[in-house]
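one predicted model, sequence on top.
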Amino acid sequence: MTEPVRLWGARFRTSPSEALMRLSRAPGNYFRLVPEDLKSSIAHARELVRSGILTQEEGGRIADALTTIGKDYATGTLAPSQADEDVHTFLERVLVERLGSLGGKLRAGRSRNDQAANDLKLHLRSAAKQIANALLALQDALIAQASEHQSTLAPGFTHLQPAQPVTFAHQLLAHAQGFSRDIERLQDWDRRSSRSPLGAAALAGSAIALNPEISALELGYDAPCENSIDAVGSRDHVAEFLFVCAMIGANLSRLAEEVFLWSSRQFRWVTLDDSYATGSSIMPQKKNADIAELTRGRASRLIGVLNAMLTALKGLPFAYNRDLSEDKWASFEAIDTLDLVLPAMAGMIATMRVNADRLKTQSTEGFTLATEVADWLARSGVPFSEAHEITGALVRYCEEKGFELSELTPSDLTTVDSRLDPDLLGHLTPEAAVSARSGYGGTAPARVSEQIARLKELVSHQREWAKA
C-alpha cells in the first residue's frame, strides 16, 4: 500500500485529524500544476548540483526520474492518492518510491512556499497565452465579419435610442478594439510577471540554493524576485491576472448583450447559425442565443473571483499565509471559464448571417440623420446653438407629418426655416452621413478599411507573442 508522505509534522506528537486534512488537502483540479512542479523541481535539482548537495550523477538521476514521472502522469498511468495532501507531497512520494533516500534530497534548499508561488506563476504565464490565442480566434471572427460589411449601413445607438448611421463593420470593430486591449493587458501582465519566486524558500531566501538567477532563466523568467518575502507573500500578479480575465468577461458580456438585440425578432439584424443556438423544450418555434446568455452569466464568475482574491489579500501579514492558497481556486476558475466561453463566442460570431437590407432600412429610422442637418447649418455659418434649435423644429415637423427626414421636400424645408436650403437634401442619406465621418477612427467606409488593416497587423503581432 502507498504510504502517505507529509512535508511537515516531525515535531507533532499526534497525526493530523481527518477534519484538518479535509480542509488542508488540495482539491483534485489543483494537480494540474504537476507539469510546473516537475519543471521547477528539475531546475532545483540542477541548483543542488551547483551547491554540492547533489553530485552530477545524482542530479541526473533525479532529473531523469522527474521526467519519467511527468510522462507517466500525462499518460494516466500515475495519479495522486487520497493521502497526497497536494502536488508537492504527491511528487515527492513518487520520487522517493522510485529513488529511495536520494529522492528525499531534493527537498533541501526550498519550501512549499516558493514552490507554490512558482508553480502557479508558471501556469498563469502559460495560461495567459492560451487565453490570448482564444481571444485571437474571436478577433478573427469579428474582423472577417467586418471585412464583409465595410459599407453595410446600420443604425448607431446611444442610450439604446437611434442616434446616427454607422457602418456595421464599425460597430463590430468597436468590440474588436476592446479585445485587442485585453490581449495587450495580458502581454503587459506577462512582462511584470517575469520574476521567479524560486529560491526564496520559506521567506528569508535559501542558504543552499544560492543561484536563483540561473534557475530563473532556466524556467523562462527574466530574473529572480528582488525580495524573498515579497516573492512568497505577494499575489498581486494573480490579482492582476484575474482583473484582466474579469475585463475580458465584461467585454464578452457587452458583445453578448448586443447579440441578443441583433438576433431578436424586433431587430432581426443577424441570424444565428443553428449549430450555435438552442431551442425551447415547450415552444418549438424558439431559437435562443444561449451562448451569449451563458457568456453573460459566466462574466459574473470572472468578476467574483477577482473580488475573492482581493479580499483574501487584504490585511495579510506580509509573508506566506495559507490564505494565499485561494490563488489557485480563483485562477483555475477564471481560466476554465474563459476556456469554455471564448471558443463558443468565436464560433457564434463567425457563423452568424447579417441581414444587410434590414440594417440599411433601420439606419435612418428614428431621425438618425438629424445631426446632418445641424452640421450642414453649422458649415453654412449658422451658430451651432441656433442650428440645434432649427434641427429640433425640423424633427417636430417630421413627427407631425409622419415621415422621416429623408422624405423631406424643398418646400418642407423652407416652411420650417428659410435657412434650410434644398442643397441640404443631398446630405440626408445614410451613405452621405457615414462618408462625412471621415476623420481618423470615424465610420466612413474608407476609414473602416484602414482600421481593419491596422487591426490585422496588430493581431498578427499579438499572435506571434501568443504562440511563442
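Nice, thanks for sending it over. These numbers come from a predicted model, not from an experiment.

hey, let's count contacts and neighbours off CA atoms from now on
Fine.

select the longest helix from the chain.
Scanning the chain for the helix with the most residues, using DSSP state H, yields helix 112-148.

here's the one I want to compare it with:
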Amino acid sequence: MAESDGATRLWGGRFAGGPAEALARLSVSVQFDWRLAPYDLLASRAHARVLAGAGLLDPDELGQILAALDDLDSACAAGQFRPVIEDEDVHTALERGLLERLGALGGKLRAGRSRNDQVATDLRLYLRDHARGLAVAMVELADALTEQAARNVDTPAPGLTHVQHAQPVTFGHWLLAHVHPLLRDLDRLRDWDARAAISPLGSGALAGSSLPLDPAAVAKELGFTAPAANSMDAVADRDFVAEFLFVTALIGVHLSRLGEEVVLWTSTEFGWVELDDAFATGSSIMPQKKNADIAELARGKSGRLVGGLVAVLTMLKGLPLTYDRDMQEDKEPAFDAIETLGLLLPALAGMISTMTVRVDRLTEAAPVGFSLATEVADWLVRRGVPFREAHEITGQLVALCSVRGCELEDLTDDDLKTVSGHLDPSVREVLSVQSALASRTTPGSTGPGPVADQLALVQHRLDSWREWAVEKVVPR
C-alpha cells in the first residue's frame, strides 16, 4: 500500500493515513540517532549476507545490495546523504537511501529483522566503539598525572584529611592517588565491554524469525562474541546502556575530585600549583585573575553524567517486556556522556601536563599544622608505650604548642620532660618531614621508595591499556 504522505515509513499498512503532526514531532529521533548510521549500515551488510546464505537473496541481488550499502555509507560520510524531516529515525532514513538506489530490491533487506533488534545492535556497536575512544583519552590523562608524579617522587607535601593538615606525604604519591581511580575505571570499561559483546540481531521484534537466519554468523561478522540467548531479552535489555552510564558517571565523579583539588592547589591560600596560561582563563573585570576553569567544569559536568545515569535507570524501572517506546530515551544520555568526556578528558590532560608544581611552597607547608605529631606517637610506641597513652602524650604536646604559638620542633628538652617522662631529646630524630617520609617503606605508602615502585607499576598497567584502547572491535 502506498504511503499517503509520500514518506518512507517502515510501518503504516493498516493505517488509513499518516500520523498527526504532534505525534510525528514527538516520535522523531533521527535528529540524534543519525550518528548510528555507520553502525546500522555495518549490520545491514551482515544481515544481507545472512539472507543470501538462507537463499533469500541470489548472488546478483546480494552484490547489488552490498554495493548500494557501500555507496550509501560513502554518501553519508561525505554529507551527501542526510536525513530529512519526514524520516522518523536512522533506520527509516537509510531505507529511503537504499530504495533510492535499488528500488524494490532494497525492500528485501528488511526481511527477518525489526527496528527493535536493529537499534539494540546499532547502539551496542556504537558504545563499544566509542568506549575505546574514551579509554584513549583516559590513558592520556593518566599519563599526564604519572609524568608529574615522576617529577615529584620525593617532593614533600602536607597530606590532608578533612582539608586539614594531617601527615606529610610526597606529592608524587598524591598525584598517583588520582591515577588509580582512572585505572579502575578502565577496568570497568573492559568488563562492561565483555558483557556488551552480545548480538541482538536476529531476534526480530521479540520472537526471533521463521526465516532460516544465522545469528551466530552475524555476531561474528560484527565483532560480537555470541548471539543473544533469548530474543525477548535481546530487544528489551538496556543493561548495557545503564552500566555504560554508571561507568561514565563514576569517571565524572573521579574527574570532579581531581578538579576540586586543582582548584584548591591553585588558590592564593595554597599556591602549590600554577596553571599554564593556555589552560586557564581570566576575568572580564579583574585583570589579575587566573581561573582554573577546566577544573571547575570537571566538577560541574559530573552532574550531567550522574543525571544521565539516573534518567536511564528511571526510564527502565517498571517497563514490561519487551520493547517499549520509552527506550527511545536511552540514546541521548549515552551520546551526551561520550561527548562530555570527549571534551573534558583532553582538556584535563593538557592542564595537568603543563601545570607547574611549586616545590618550594609544598615543602614549606609540609610540616605546618603539627603534621609530625603521629611520628611522635609512633616513636613512643617503638619505645614500648601503648598507643593509647602515646596518643594522649602527643596530644598534650600539641596543646602546649598551640598555647605558645610554636611548632613541635620548637619545644625545649625541659618542655618534653614536663609533658611526659617517656619523652627525651632523641625524639627530635622524627621531627622532620624528611625522616617521616623516609620511614614510610611499606608497599603502597608515601615514602620515595614505595612511590618509585608504584610509579613503575602504574606505567606498566598504562602500557597494557594502550593496546586495548586502540583495539578495533567494530569491523570496518
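Thanks, I have the structure now. Values in this document were obtained by computation on a predicted structure and should not be read as measured data.

can you check which part of the second structure the longest helix of the first structure sits on?
Aligned using TM-score structural alignment, helix 112-148 of the first structure spans residues 115-151 in the second structure.

next, the buried residues of that stretch.
By neighbour count with 16 or more other CA atoms under 10 Å, stretch 115-151 of the second structure contains the buried residues 115-150.

what's the burial count for the equivalent of residue 31 of the second structure over in the first structure?
Aligned counterpart of residue 31 of the second structure in the first structure: residue 28 (TM-score structural alignment). When neighbours are counted by other CA atoms under 10 Å, residue 28 of the first structure registers 12.

next up, the contacts around residue 28 of the first structure.
Applying CA atoms under 8 Å, 6 or more residues apart in numbering to residue 28 of the first structure gives no contacts.

quick one: it and residue 328 of the first structure, what's the gap?
According to CA to CA, to the nearest Å, residue 28 of the first structure stands 12 Å off from residue 328 of the first structure.

now the equivalent of residue 5 of the first structure over in the second structure, what's its secondary structure?
Matched by TM-score structural alignment, residue 5 of the first structure corresponds to residue 8 in the second structure. Secondary structure, DSSP: H, G, I helix; E, B strand; the rest coil: residue 8 of the second structure is coil.

can you say which helix or strand has the residue lying closest to residue 8 of the second structure once chain neighbours are set aside in it?
Distances taken as CA to CA, 6 or more residues apart in numbering place residue 96 nearest to residue 8 of the second structure, at 5.9 Å, with adjacent residues excluded. Element membership for residue 96 of the second structure, per DSSP states H and E: helix 90-102.

quick one: that helix to the first structure mean distance?
Comparison of helix 90-102 of the second structure with the first structure after fitting gives an average deviation of 0.6 Å (mean CA distance after the TM-score superposition for the first structure).

mean per-residue distance, the match of helix 112-148 of the first structure to the first structure?
After superposition onto the first structure, the average distance of stretch 115-151 of the second structure to its aligned residues comes to 0.4 Å, using mean CA distance after the TM-score superposition for the first structure.

what about the match of residue 31 of the second structure, distance to residue 86 of the first structure?
Distance of residue 28 of the first structure to residue 86 of the first structure, given as CA to CA: 9 Å.

could you do residue 440 of the first structure as well?
From residue 440 of the first structure across to residue 86 of the first structure, the span is 55 Å (CA to CA).

quick one: which of those two has more around it?
Higher neighbour count among residue 440 of the first structure and residue 86: residue 86, with 23 against 11, using other CA under 10 Å.

and that one, what is it in contact with?
Counting by CA under 8 Å, 6+ apart, residue 86 of the first structure touches 25-26, 30-31.

so what does it match up with in the second structure?
Under the alignment (TM-score structural alignment), residue 86 of the first structure maps onto residue 89 of the second structure.

farthest residue from the center of the second structure?
Computed with CA atoms, centre = their mean, the residue of the second structure farthest from its C-alpha average is residue 414, at 56.9 Å.

quick one: what helix or strand has that residue in it?
helix 413-419.

could you identify the helix or strand that succeeds that helix?
Heading C-terminal from helix 413-419 of the second structure (DSSP H and E), you reach helix 433-438.

surely residue 157 of the second structure is within a strand?
Yes: counting by three-state DSSP, residue 157 of the second structure is located in a strand.

quick one: it and residue 191 of the second structure, what's the gap?
36 Å.

neighbour count winner among the two?
The neighbour comparison of residue 157 of the second structure against residue 191 (other CA under 10 Å) goes to residue 157, with 28 against 11.

before we move on, the earlier item: in contact with the residue farthest from the centre of the second structure, which residues?
Residues near residue 414 of the second structure by CA under 8 Å, 6+ apart: none.

which position in the first structure pairs with it?
Mapped onto the first structure by TM-score structural alignment, residue 414 of the second structure lines up with residue 411.

same deal with residue 337 of the second structure?
Aligned counterpart of residue 337 of the second structure in the first structure: residue 334 (TM-score structural alignment).

still on that earlier bit, check which residues of the helix holding residue 96 of the second structure are buried.
In helix 90-102 of the second structure, counting by 16+ other CA under 10 Å, buried: 90-99, 101-102.

please apply the same query to stretch 322-342 of the first structure.
Residues 324-325, 327-335, 337-339, 341-342 are the ones in stretch 322-342 of the first structure that count as buried (16+ other CA under 10 Å).

same question, stretch 278-295 of the first structure
Within stretch 278-295 of the first structure, the residues that qualify as buried are 287-289, 291-292, 295, counting by 16+ other CA under 10 Å.

among those residues, which are located in strands?
Residues of these located in strands (DSSP state E): none.

which of those residues lies closest to residue 306 of the first structure?
For those, the closest approach to residue 306 of the first structure (CA to CA) belongs to residue 295, at 17.0 Å.

what about the equivalent of that closest one over in the second structure, distance to residue 28 of the second structure?
The alignment partner of residue 295 of the first structure in the second structure, by TM-score structural alignment, is residue 298. Taking CA to CA as the measure, residue 298 of the second structure and residue 28 of the second structure are separated by 32 Å.

go on, residue 9 of the second structure?
11 Å.

which helices and strands does the longest helix of the first structure pack with?
For helix 112-148 of the first structure, the contact count by 3 or more CA pairs under 8 Å, 6 or more residues apart in numbering; DSSP states H and E identifies helix 34-51, helix 168-192, helix 228-233, helix 326-351, helix 445-467 as packing neighbours.

kind regards, and thank you for your time.
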